[in-house]
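In: Need a 3D model of the following:
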Amino acid sequence: MSNPQVRKISAINDELDIKLFFYISKKNIIFPIIFVIIAITGAWLYLRYTPPVYQTSSIIQLGSQAQATRILPTASIYDDDLAKQIELMRSSVFLQRALSRLPLDVTYYSKGRVLNFELYRNAPFTVDAVVKDPSLYGVPIYLDFVSQDNIVLSFTNKGQQKKREVYVNGRNNLPEMDIVIDIHNFNIIREQQSVFSRNSYFFILNNPETIASAYSRDIRINVLNSAAKTIQISYQGTNAQKASDIVNIIAEEFSIYDLEKKAESANNILEFIDDQLDLLFEKLSDSEIELEEFKKEHGIDEVTLTPLPTLQGRIADFENQIVMLQMEKSIFSEIEQSLVDEEDDVDIYRLIAILAGSEFRGNISSMLSTLQEQLLERERLLYQVTPESRQIESLNYQIDIQKRILVESINTLKRNLGNRIDDLTAKIESYERYLFNQTGRYSLIEFSMLQRVHSINERFYNQLVEKKAEYSISKAGYVSQSVILERSRTPGRPISPNPRSIYASSLLAAIFLGIGVFLLKYLFYNEIPSLYDILKYTHAPVIGVIPKYKSEIPPNQLLVLKKPKSLISEALRAIRTNLQFIDNEPGSKLVAVTSTISGEGKTFFAMNLAGILAFSDKKVIVIDFDMRKPKIHLGFNVDNVKGVSTILSNIDPIDDCIQPSKVKNLDFITAGPVPPNPSELILTPRMDEMMEYLKSKYDYVIIDNPPVGIVTDGMKSILMSDYPIYIFKANYSKRMFIQNVNRLISESHIKKLSVVLNAVDKEYSSYGYDKGYSYGYYYGGYGAGYGYYDDQYAIVKKSFWKRLLNIGK
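Out: So this is what the prediction gives:
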């Protein structure tokens, strides 16, 4: 049979071998079992010590109606932009107002065996406190109810443990705070204190200024349907009742707050108009007085005032345009002043309201909306980071840029308005000069100019009066139609942690981790599992495969004597037969057995091969050449006082060191005392003399050599042997050891070197991975297939867990 092509030995498994994978998986099944136990235990501990989180939600529909438009055709001054209303709902000002209606200034807790429980609206006592020392905010304050009338408070303030005795139902003036504690149900308190002897209750005083920021992190506002203007308000918290109250109070309060905010916008517009009216009233009075005085001084009466109707109509039209442009310019001046004065708290809603009816409302409003989004984003970030953080500095820079862009845009619009006013004024002056040329009287022209100024102020005043009336009607007619479509109910189950998903994910993680271990074990499995691996990496002939001995090998390693019909005995008989195909010349044969490292079974093989050869009426002797770590004397249960070392040292004659065994025709020589120079002794001529003498007396001389991968003591006997045999142990010897075989063949020219695979696991072969080679594999095709093996020694009764975990060999 031809061997496969020799491959280069890789550090990892470079080909897919399903059967090897299953074999390794079975050998390492303990890992996924441990992982599953750890995962289930970890999941249970997580569920046990993680507080539950509840989610509540409420749905509202935003809307408003200007009832004034049903009576008078007035334009609405209110902006119903859905995005702006949502941002208003998210603002800290609104949240602070809404949450102030809930009892959130004091948080009450009750001790549990594992977790503490919040007693929202359910505490057997209430606390009313005025904090004097702000460092007391957020500090747990424990209560020891000494009696129904006395309580001892204990807390840590500024690193110091403090205790304060207070009285119930009365104001207690303490250095840190003024506090009143009322007890509602002392029986519940007594029962709780029977479980926890002291400090079974505690409370935390919350800073009113930071309550909104603390809860806003868990509040979510999402648009459900932009066309219908429906939004969902949701909140997640560890107390179900509190979570439900928070979303309901936000939904209820927004309708009121929205109405007030829009009324405030209308008030700002009316206030602005009133200020302008006051200024114009003074100007109008002054211009009327100036006109009357001018008429008296120059003797101008109604008869002399006969201007050309067409020109005066044009002048009046120009004056109307100047009035409108001046109103636009005054609005922009007001906005510019607000942007400059209100650096950190720009009231965007007021500025947008002032822009109502302006010709340039769209452009400036979009810029103001962008500025509003940036200010709200900075406000949200300030809840999470400090004002000195890079995020805030970057946002401040963007806000400054946006303000400069706004101011520059407003200045540009004001300049354009001023240019248009100048053009209209120049046209009016041109028409007035024409009138002067027609009448020939300068006084009439001067009077016309005064009259024009008065007319402009009068028209401007009348225009503001009309606007004031329009905005007053719009304000009175605004009605909020925000509707709560779905109120939040107190949830009965938490959304997290979810036991089913936690256990499932933990179990899956454990399984995948176990599979990962299997894959790593497979990839880096560097041992020789089967005959096929040897055939892949060397051309050396394999003369046999010896099955694994399941029980513990006894001190007397001569198993073929105890179990002559076992699989091991038949495998050795097959090896005995296969040796004939290597060298079938007549005469005595020298068999040299070696391996790479200790523990691969070369001594076991040498002794039992000698026994099998002795059973065939051949005279056999086993020699222990492993003088550094001798074992033959242990296998035959004799002393190691003399042997190879004493023979080679010319201390004892050869015949005096030969000892008989219990097996007929089988003798042995022990290694003898450990010499200081084993390598030098083997190289002496005495070594050759001993081999020639023994070959003259025995049919087979079997030498148990030291491992060639560790020392070179056995190289001489291997070179002079007729049957050099290299032992590998399945699932123990490394694949890289096969290189030693190739090196001995190529460099040392040991052409007859053959290989035996020892301790092959039958469980591995049960997966079918023997590539057609049985334990009796050999060159001539003869196998051990008689079916009468005495293998009771291989049946080891194992417990259920040992069988499951594959513990025991």
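In: CA only for contacts and neighbour counts going forward, please
Out: OK.
In: Just the buried residues of stretch 746-758, please?
Out: 750, 752-758 (16 or more other C-alpha atoms under 10 Å).
In: so what does the helix or strand hosting Leu351 touch, helix or strand wise?
Out: Using DSSP states H and E, Leu351 sits in helix 348-354. When contacts are defined as 3 or more C-alpha pairs under 8 Å, 6 or more residues apart in numbering; DSSP states H and E, helix 348-354 packs onto helix 240-298, helix 361-381.
In: Adding distance to Tyr142 and mean neighbour count, write those out as JSON lines.
Out: As requested, those are exported to JSON lines (distance: least, C-alpha to C-alpha, whole Å; neighbours: other C-alpha atoms under 10 Å):
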{"stretch": "helix 240-298", "distance to Tyr142": "22", "mean neighbour count": "18"}
{"stretch": "helix 361-381", "distance to Tyr142": "33", "mean neighbour count": "16"}
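In: Here is a second sequence; please produce its structure as well for comparison:
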Amino acid sequence: MVQNEDEIDLKVILFNYLQYWPIILVFMFAGFVSAFLFNRYATSIYKVESSILVADDKPSLGTDLFESSGLGMLQGKNNIENEIGILKSYSLAEQTVSELNLNVQYFQKGFLSTTQLYGNVPVLVTVDWKQSQLIGGMFKVEVIDEKSFYLTVEEEGFSVYNPSDKFFKSKFKGILGLKSVYSFGDTVSGESFSFKIDQINVLPGDEIFFKVLDTQTLALKYGGDLSVAPINKQASILNLSLETPVRRLGQDYINKLMEMYLQRELDEKNIASENTVQFINYQLSGITDSLRYSENRLQKYRTENRVFNLSEQGSVIFERLQELEKEKGQTEVTLNYYKTLQSYLANNQASDLVAPSVIGITDLLLNSLVQTLSELQAEQTRLKANFTEQTPAVRENASRVQNAKRALQENVNLAYQNTQSVLSDLNNRIRMIERDVNSLPQTERNLLGIQRQFAINENIYVYLLQKKAEAEITKASNMPKNSILDFAKSGQTPVAPKRSLNLLIGLILGMILPIGFITVKDFLNTKIEDPKELERQMKVPLIGMIGRNTSDDALPVFNNPRSSVTESFRSLRADLAYLSPQKNNLTLLFTSSISGEGKTFVSMNMASVFALMGKKTILIGLDLRKPRIAHDFGLVNDKGMSTCLSSNQPWKEVVKQSGYENLDVILSGPIPPNPAELLLQDRFRMIINEIKEEYDVVVFDCPPVGLVSETKELFGFADVNFYVFRQGYSMKANSQILNNLVEKGGVSKMYGVFNDLHIDKGYGYGYGYGYGYGYGNNSYGYHEEVQLPWWKRALRLKK
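Out: Presented below is the predicted three-dimensional model:
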């Protein structure tokens, strides 16, 4: 089955990672164990939830006129977003924290975790917030006995709270002046702290930790942690939720927050009733003295003149006057109300408005306007407590307030004029009746006048008392329009840590970390590791792959003929029949980019496999700068090619026996001062031609072509040239040197050899790891090899 290159690359990547499967498994196990320990000792976080019903405002009679008028005064009364802003506001959170007294947090430490205590605490810390206080750090109380304790600092990081600037905290940089032992109930004080610790339920040896936090910091924290959202887009029910490690604390906080929210709404409603009572009290203060004076005067006149009742004619006149005077008094109260209303609007005191209906004004439109303006003013106050003046919601509501004021001002002015007309008519009618009074006797006329004044004051007084009682009843009966739907309750299952997810993340991180390290290592690796990658980079074929020589013997072909390394040389020898066919004599050249890539090892063993075949073979060391052949064969490098080229000594006199049949060696000889010039002589060409006539196989061990220049001149003497790369040693850029030799240098018959192959970068390419170049592990007894690991046998892909 033919596979495209992308599929093969994926397999190469996969099996590259599979080489490190023990490390990956260890990391995955470590990640799983870490996640398990985290789940075991992490503080459980619970979600506390409640809900509030935000009721819709019932429109007042006449408000439909303004809803359709385009003035924009009555839009958005039930603004869910505003209610959410109020619930999350700092001011409401501050009131809640103050009511619950959460400024001191108590803790108890276990073996690996710390638990916050709430409610039934063993000690009680009372902080003096009138002076500077240290906040944020952790104190430790170690009980000595029922009367005394050690007080130390457990955790630093204190800030200094300044009561004159509650929102600015400075870092504490001094040394905390604590004594060793304190008594319960005594004040613990210093330069920037003052608090008292009382014992409630402690035993000697108990350790309690506490932390002091100011109200402002806690309000900001709880306000940020609280989540408020409608249960859906259409509903006016708000869901409140708070995630906390202490379920009871979360429940108490949300319940108190909802209580303060409803109380705030109720207080705003009571403002109108309080303003009404205040207005009536002001009116009563003026009429009370007049009533007392007229009452005393009436009593005195009756006593002095012995006149107690009016005649029948006088009674009729008095009743008519009393009725008109009563109506006049109520009209004057109404007129005073309009004056007060005009004054409030002129002085921008709309928040102190009194409802017209409270003093008996039945104008539906006026009542609706006053109610609307009061609600808009209250809304503006709430918005300013949470948002800046430039916030769109604040600016929009301010525009509605101004529109409502203008409409109310016009209506009040018109009502004031109408009331003045009514009052003028009443005065005219009273003057007409007063003419009939002149027909009465003098004594009766005086009594009627005094009694008339008394009745006027009494009617007004009774009327005001009645309205005051009605206002107080209204205040007592006020209820918030919103209501608590569900009180706070905590879930039984913690929302954090997410145990299953953490275990999965631990496994994934345990897998990703080593894989990421391997990926980065391979990406930054400049050495050639993968034979397929080398094949893609070279412009010539990769003809042979030589495995790692696991023995210390430099000639495994002779000394370990059943090894896989020997078999790879045999395979390379077999391939030469296709590279240079129909040639009885064969000349091979081996070079590399730099020293250490194994060209000498490969050239010696290639010469050896031909010698084992019965071919008369000679190995010539042409690396005149750094010779190695003499050492590997156990010879003395006293004479060699440099000797022949620098003197007239015949080449046959420098040939040495290798110790193995059919294999002779010409060493490089002593290192000359001019190795490049020696190899470029015509004498070198004559010597090589004579050697080719004498031997069946000639093998050149040349110097690295990437380091010296003379090797380029030697390519023309060989039938086949081999460029040796070494796995994990040769640089990836070395392939470009080979490509330049072929493309620009005109070198022909050039092939690559990959030496020291020991890392399996892809299935079927590594030496001894499967089928590919050379024989693999499944040799069925033809040669010795290390047993393939079980996982590679299980996952091996067959061709």
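In: quick one: the strands in the stretch 1-150 of structure 1?
Out: Remark: strands assigned in the stretch 1-150 of structure 1 by DSSP state E, counting those that start in this stretch are 54-61, 64-66, 106-110, 117-118, 125-131, 140-145, 150-157.
In: The stretch 601-750 of structure 2: strands as residue ranges?
Out: 617-621, 655-657, 663-666, 697-701, 720-726, 750-757.
In: just those strands: most buried one?
Out: A comparison of the strands of the stretch 601-750 of structure 2 by mean neighbour count, using mean count of other C-alpha atoms under 10 Å, puts strand 617-621 on top with a mean of 28.
In: mean per-residue distance, that one to structure 1?
Out: Here the mean offset of strand 617-621 of structure 2 against structure 1 after fitting is 1.2 Å, by mean C-alpha distance after the TM-score superposition for structure 1.
In: What span of structure 1 is that strand aligned with?
Out: Counting by TM-score structural alignment, strand 617-621 of structure 2 lines up with residues 620-624 of structure 1.
In: Could you find the counterpart of Ile253 of structure 2 in structure 1?
Out: For residue 253 of structure 2 the amino acid is Tyr, not Ile. Matched to structure 1 by TM-score structural alignment, Tyr253 of structure 2 sits across from Ile246.
In: give me every residue that touches that match.
Out: 99, 102, 235 (C-alpha atoms under 8 Å, 6 or more residues apart in numbering).
In: Kindly report the same for Ile568 of structure 1.
Out: Per C-alpha under 8 Å, 6+ apart, neighbours of Ile568 of structure 1: 546-547, 560.
In: any chance of these in JSON lines, plus neighbour count?
Out: Compiled in JSON lines, these are given as follows (neighbours: other C-alpha atoms under 10 Å):
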{"residue": "Ile546", "neighbour count": "26"}
{"residue": "Pro547", "neighbour count": "22"}
{"residue": "Val560", "neighbour count": "21"}
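In: Identify, from the residues you listed, the entry nearest to Glu373 of structure 1.
Out: Nearest to Glu373 of structure 1 among the contacts of Ile568 of structure 1: Pro547, at 79.2 Å, using C-alpha to C-alpha.
In: secondary structure element for the closest residue to Met258 of structure 2 other than its chain neighbours?
Out: In space, and not counting its chain neighbours, Met258 of structure 2 is closest to Ile484: 7.2 Å by C-alpha to C-alpha, 6 or more residues apart in numbering. Ile484 of structure 2 belongs to strand 483-490 when assigned by DSSP H and E.
In: angle of that strand against strand 46-53?
Out: Counting by axes from the mean of the first three to the mean of the last three C-alpha atoms, to 10 degrees, strand 483-490 of structure 2 lies at 170 degrees to strand 46-53.
In: buried ones in the host helix or strand of Ile512 of structure 2?
Out: Assigned by DSSP H and E, Ile512 of structure 2 belongs to helix 499-524. Using 16+ other C-alpha under 10 Å as the test for burial, helix 499-524 of structure 2 gives 499, 502-503, 505-507, 509-512, 514-515, 519.
In: got it, and stretch 225-236 of structure 2?
Out: Neighbour-count burial for stretch 225-236 of structure 2, counted by 16+ other C-alpha under 10 Å, picks out 226-230, 236.
In: Quick check: end-to-end length of it?
Out: With C-alpha to C-alpha, to the nearest Å as the measure, stretch 225-236 of structure 2 spans 22 Å from end to end.
In: Go ahead and name everything in contact with that stretch.
Out: 53-55, 80, 84, 87-88, 237-243.
In: Buried ones among these?
Out: When those are checked against 16+ other C-alpha under 10 Å, the ones flagged as buried are 53-54, 80, 84, 87-88, 237-243.
In: okay, these in TSV with distance to Gln727 of structure 2 next?
Out: Output for those, formatted as TSV (distance: C-alpha to C-alpha, whole Å):
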residue	distance to Gln727 of structure 2
Leu53	74
Val54	75
Ile80	70
Ile84	67
Leu87	69
Lys88	66
Ile237	70
Leu238	68
Asn239	65
Leu240	65
Ser241	62
Leu242	60
Glu243	57
